[in-house]
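Trainee: Okay, sequence plus prediction incoming.
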Amino acid sequence: MNVPRHVKPPFEAIVACHGATVLRVVRAVVGHADADDAWSDTFLAALKAYPQLPGDANVEAWLVTIAHRKAIDVARATSRRAVPLADPPDSPARERADSHDLDLDAAVGALPPKQRQAVAYRYLAGLPYADIAAILGGSVAAARRAAADGIATLRRTYPRLDTARNHE
């Protein structure tokens, strides 16, 4: 977004610019089923806090920090939900306009939490390791290591990732 540092863009522009990134991040953290809830919670909280955000703040890092916290809240709430006794009927598969890869979602979802979050924040949100370290509460080296370990695990467990890399 090309807006002078001292002038904050309207919140709608923030959502338009960063909404897809936040959705990718929360999908990686909480999974596809709960991502919409975490995304909505993120932008509701951001809307309330936006007036106090300094004009020169890193909006993307700020949103990913909020998304991280909201995703954890949604994951906790999901873990407390009652589990139905009978399987619900299969719903028809929906064609995805964004060709979302559910196998990759599953592979990312199987990573340990710190690795999953570091991979999401680095490779889906494009955040620098310093911001990731601040969000996760560790050092820059630990954030870098978690992301590298997560990618190494994905290369072993998700063969298409390594195949795509070898064809570049």
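Mentor: Arrived safely, thanks for sending. Residues are numbered from 1 along each chain as shown.

Trainee: Please count neighbours and contacts with C-alpha atoms only from this point.
Mentor: Will do.

Trainee: Spatially central residue in this protein, please.
Mentor: Closest to where the C-alpha atoms of the chain average out (C-alpha atoms, centre = their mean) is residue 25, at 1.0 Å.

Trainee: Going by neighbour count, list what's buried in the stretch of helix or strand it belongs to.
Mentor: Using DSSP states H and E, the element containing residue 25 is helix 11-30. Using 16 or more other C-alpha atoms under 10 Å as the test for burial, helix 11-30 gives 14-15, 18-19, 21-30.

Trainee: okay, those residues in JSON lines with distance to residue 48 next?
Mentor: Below are those laid out as JSON lines (distance: C-alpha to C-alpha, whole Å):
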{"residue": "14", "distance to residue 48": "13"}
{"residue": "15", "distance to residue 48": "13"}
{"residue": "18", "distance to residue 48": "17"}
{"residue": "19", "distance to residue 48": "16"}
{"residue": "21", "distance to residue 48": "20"}
{"residue": "22", "distance to residue 48": "17"}
{"residue": "23", "distance to residue 48": "19"}
{"residue": "24", "distance to residue 48": "22"}
{"residue": "25", "distance to residue 48": "21"}
{"residue": "26", "distance to residue 48": "19"}
{"residue": "27", "distance to residue 48": "23"}
{"residue": "28", "distance to residue 48": "25"}
{"residue": "29", "distance to residue 48": "23"}
{"residue": "30", "distance to residue 48": "23"}
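
Trainee: next up, a second structure to put side by side with the first:
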Amino acid sequence: MRPFEDVVTEHGRTVLRVCRAVVGPDDAEEAWSETFLSALRAYPDLPADANVEAWLVTIAHRRALDVGRARSRRAAPTDTLPERPATHADPADRDPDLWPALARLPHKQRLAVAYHHIAGLPFADIATLLGNSPDAARRAAADGIKNLRALYTKDQTP
């Protein structure tokens, strides 16, 4: 089995993108950290033929939901936020209007778009994560992209 550090290096950016899509950019790093802490504990028992990326995305999905639930229990944020340096380059970082448009998608559409178009997972794996069929996952991703285009275009027009 290859070293866990190599797994983090290879799949860390994908996991971060999934976390951002599920909980947004503010809580993504916390979900990312929780994902890899959980993965580190379970990694020695992972079968040699396992799809590591799909396994990590599944963990990221669950940890991100946990972080989102915890966020909903926190006190209200302040009016101003401290500046945070960009630690991970991401295509969506070049266009800050993309994240709000993604956040406005219905939950399953947002997750299907993130898992397929950001993480690159096949629809069979997405169906397992979302608790539906591969056809329903494919449809949710297609509808999500359609809605994202409409929302994003609408946000861009003056």
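Mentor: Good, I have the coordinates. Since this is a predicted model, take the numbers as computed values, not measurements.

Trainee: what helix or strand is the counterpart of residue 139 of structure 2 in structure 1 on?
Mentor: Using TM-score structural alignment as the criterion, the counterpart of residue 139 of structure 2 in structure 1 is residue 145. Assigned by DSSP H and E, residue 145 of structure 1 falls within helix 140-157.

Trainee: what's the following helix or strand after that helix?
Mentor: Assigned by DSSP H and E, the successor of helix 140-157 of structure 1 is helix 159-166.

Trainee: From the contact counts, what lies against that following helix?
Mentor: Packing partners of helix 159-166 of structure 1 (3 or more C-alpha pairs under 8 Å, 6 or more residues apart in numbering; DSSP states H and E): helix 140-157.

Trainee: what's the mean deviation for the helix it packs on versus structure 2?
Mentor: Overlaying structure 2 shows helix 140-157 of structure 1 at a mean distance of 0.5 Å from the equivalent residues (mean C-alpha distance after the TM-score superposition for structure 1).

Trainee: can you state the direction angle for that helix and helix 159-166?
Mentor: 110 degrees (axes from the mean of the first three to the mean of the last three C-alpha atoms, to 10 degrees).

Trainee: so what does helix 140-157 of structure 1 touch, helix or strand wise?
Mentor: helix 102-109, helix 113-119, helix 129-136, helix 159-166.

Trainee: Tell me the buried residues in the last one?
Mentor: Put plainly, it is helix 159-166 of structure 1. Under 16+ other C-alpha under 10 Å, helix 159-166 of structure 1 has no buried positions.

Trainee: which residues in structure 2 does the helix holding residue 25 of structure 1 align to?
Mentor: Going by TM-score structural alignment: helix 11-30 of structure 1 matches residues 4-23.

Trainee: how big's the offset between that stretch and structure 1?
Mentor: Mean for stretch 4-23 of structure 2 is 0.3 Å (mean C-alpha distance after the TM-score superposition for structure 1).

Trainee: to the chain's geometric centre, what's the distance from that stretch?
Mentor: 8 Å (C-alpha atoms, centre = their mean, to the nearest Å).

Trainee: Provide the contact partners of that stretch at residue level.
Mentor: 25-29, 31-32, 36, 40, 43, 52-53, 56-57, 60-61, 64-65, 67-68, 88, 90, 99, 102-103, 110-111, 114-115, 118-119 (C-alpha atoms under 8 Å, 6 or more residues apart in numbering).

Trainee: buried set for the host helix or strand of residue 34 of structure 1?
Mentor: Using DSSP H and E, residue 34 of structure 1 falls within helix 32-49. For helix 32-49 of structure 1, burial by neighbour count (16+ other C-alpha under 10 Å) applies to 32, 34, 35, 38, 39, 40, 41, 42, 43, 46.

Trainee: Quick check: which of the helices and strands packed on helix 140-157 of structure 1 has the most neighbours on average?
Mentor: Sort those by mean neighbour count, taking mean count of other C-alpha atoms under 10 Å, and helix 113-119 sits at the top with a mean of 24.

Trainee: In structure 2, point out the residues matching that helix.
Mentor: So helix 113-119 of structure 1 sits over residues 107-113 in structure 2, by TM-score structural alignment.

Trainee: And the matching stretch against structure 1, how far off on average?
Mentor: Relative to structure 1, stretch 107-113 of structure 2 is 0.6 Å off (mean C-alpha distance after the TM-score superposition for structure 1).

Trainee: Tell me how many other residues crowd the match of residue 139 of structure 2.
Mentor: When neighbours are counted by other C-alpha atoms under 10 Å, residue 145 of structure 1 registers 15.
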